[in-house]
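Undergrad: got a structure for you, letters missing:
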């Protein structure tokens, strides 16, 4: 193929748009919203890393406001899926913990997620799946300097939709989710790594 950079960019945006239209979330159990599902998964991931989970950590994972996370946590607590406790080391801080029901829910969510990923990799076939994973690993190492350059070229707000065919490479890399790549947390800069 001898596609020009502009043609490759157009194809990338077209494919990302088709993926967004076709993407189907696993059905949430009755009475659980998708934001609540995401929050449970984020708490599980952070707890699995041995961290004391605070609402601010969850907000960073989901690029959400602290007040939105607070409302979700209140709802999850009422449903018996999480508990909130004063931090033993800092009485002003509150930590979030999954209950047994919350852990069971998270385990089922991970199982569904893994089945979906396995389905994607099977659909791609072994050779394309290997290339896909290699490319994703390479994108994960995309230089921070490119993200800064993208911000300077107009991709400045983490939640702004990626618009226009002249978006920078960092914006194009984040196009699959419709956000600038700069919205991704960077562990090297003190960000929170999320599932």
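TA: Ah, there it is. This structure is a prediction, so every number in the text was calculated from the model and none was measured.
Undergrad: Could you use CA atoms for every contact and neighbour count after this?
TA: Noted.
Undergrad: show me where the protein has helices.
TA: 5-22, 34-48, 55-62, 66-78, 100-140, 144-152, 169-173 (DSSP state H).
Undergrad: Show me what the fourth one is packed against.
TA: With contacts defined as 3 or more C-alpha pairs under 8 Å, 6 or more residues apart in numbering; DSSP states H and E, the packing partners of helix 66-78 are helix 34-48, helix 55-62, strand 82-86.
Undergrad: second one coming, line it up with the first:
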């Protein structure tokens, strides 16, 4: 992309600066952003199913392949953040749940994420924050329809 000062070029540069912010990594957490997303996903799943989620369910929710989730769950299990349990109703099924340590990390990440976005709203103001939400929603709509390019 040429650096011609056009609106599309400036928009591209803004997106690249935003990408480099790595705001999730600024949380001083023991986990990568992808690990935090996994923990949040498992926690949400536990809210609807106390016994936990199957790898395939996590894969579907995160929109990543099951082998990727399996590898990530193994890493989080080694850190003591999640545990695998055999399903009580079907012994062939393995379910993934958060441990107490995983719950604690998830709660800390939730608080820090909320604080970050609250600070952003305070910095931008309510009106600009609402406008940003509207624009981001429009970007999502545009991205969903790949035929627009």
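TA: Received the coordinates, thanks. Everything quoted here is computed from the prediction, not taken from an experiment.
Undergrad: coming back round to it: can you say which of the helices of the first structure is packed in most?
TA: With neighbours taken as mean count of other C-alpha atoms under 10 Å, these reach their highest mean count in helix 169-173, at a mean of 23.
Undergrad: how far is that one from where the chain is centred?
TA: 16 Å (C-alpha atoms, centre = their mean, to the nearest Å).
Undergrad: who does it touch, helix- and strand-wise?
TA: helix 5-22, helix 144-152.
Undergrad: picking that back up, so which of the helices of the first structure gets nearest residue 91 of the first structure?
TA: helix 55-62 (14.8 Å; C-alpha to C-alpha).
Undergrad: Residue 81 of the second structure maps to what in the first structure?
TA: Residue 81 of the second structure maps onto residue 81 in the first structure when the alignment is built from TM-score structural alignment.
Undergrad: related to what we said a few turns ago, out of the helices and strands packed on helix 169-173 of the first structure, nearest to residue 47 of the first structure?
TA: Here helix 144-152 is closest among these (C-alpha to C-alpha), at 27.2 Å.
Undergrad: can you tell which of the helices and strands packed on helix 169-173 of the first structure is closest to residue 104 of the first structure?
TA: helix 5-22 (28.5 Å).
Undergrad: thinking again about what came up before, any idea how far the closest residue in space to the match of residue 81 of the second structure that isn't next to it in sequence is from residue 58 of the first structure?
TA: Nearest-residue entry for residue 81 of the first structure: residue 102, 4.2 Å, with adjacent residues in sequence omitted and distances by C-alpha to C-alpha, 6 or more residues apart in numbering. Applying C-alpha to C-alpha, to the nearest Å, one obtains 15 Å for the distance of residue 102 of the first structure from residue 58 of the first structure.
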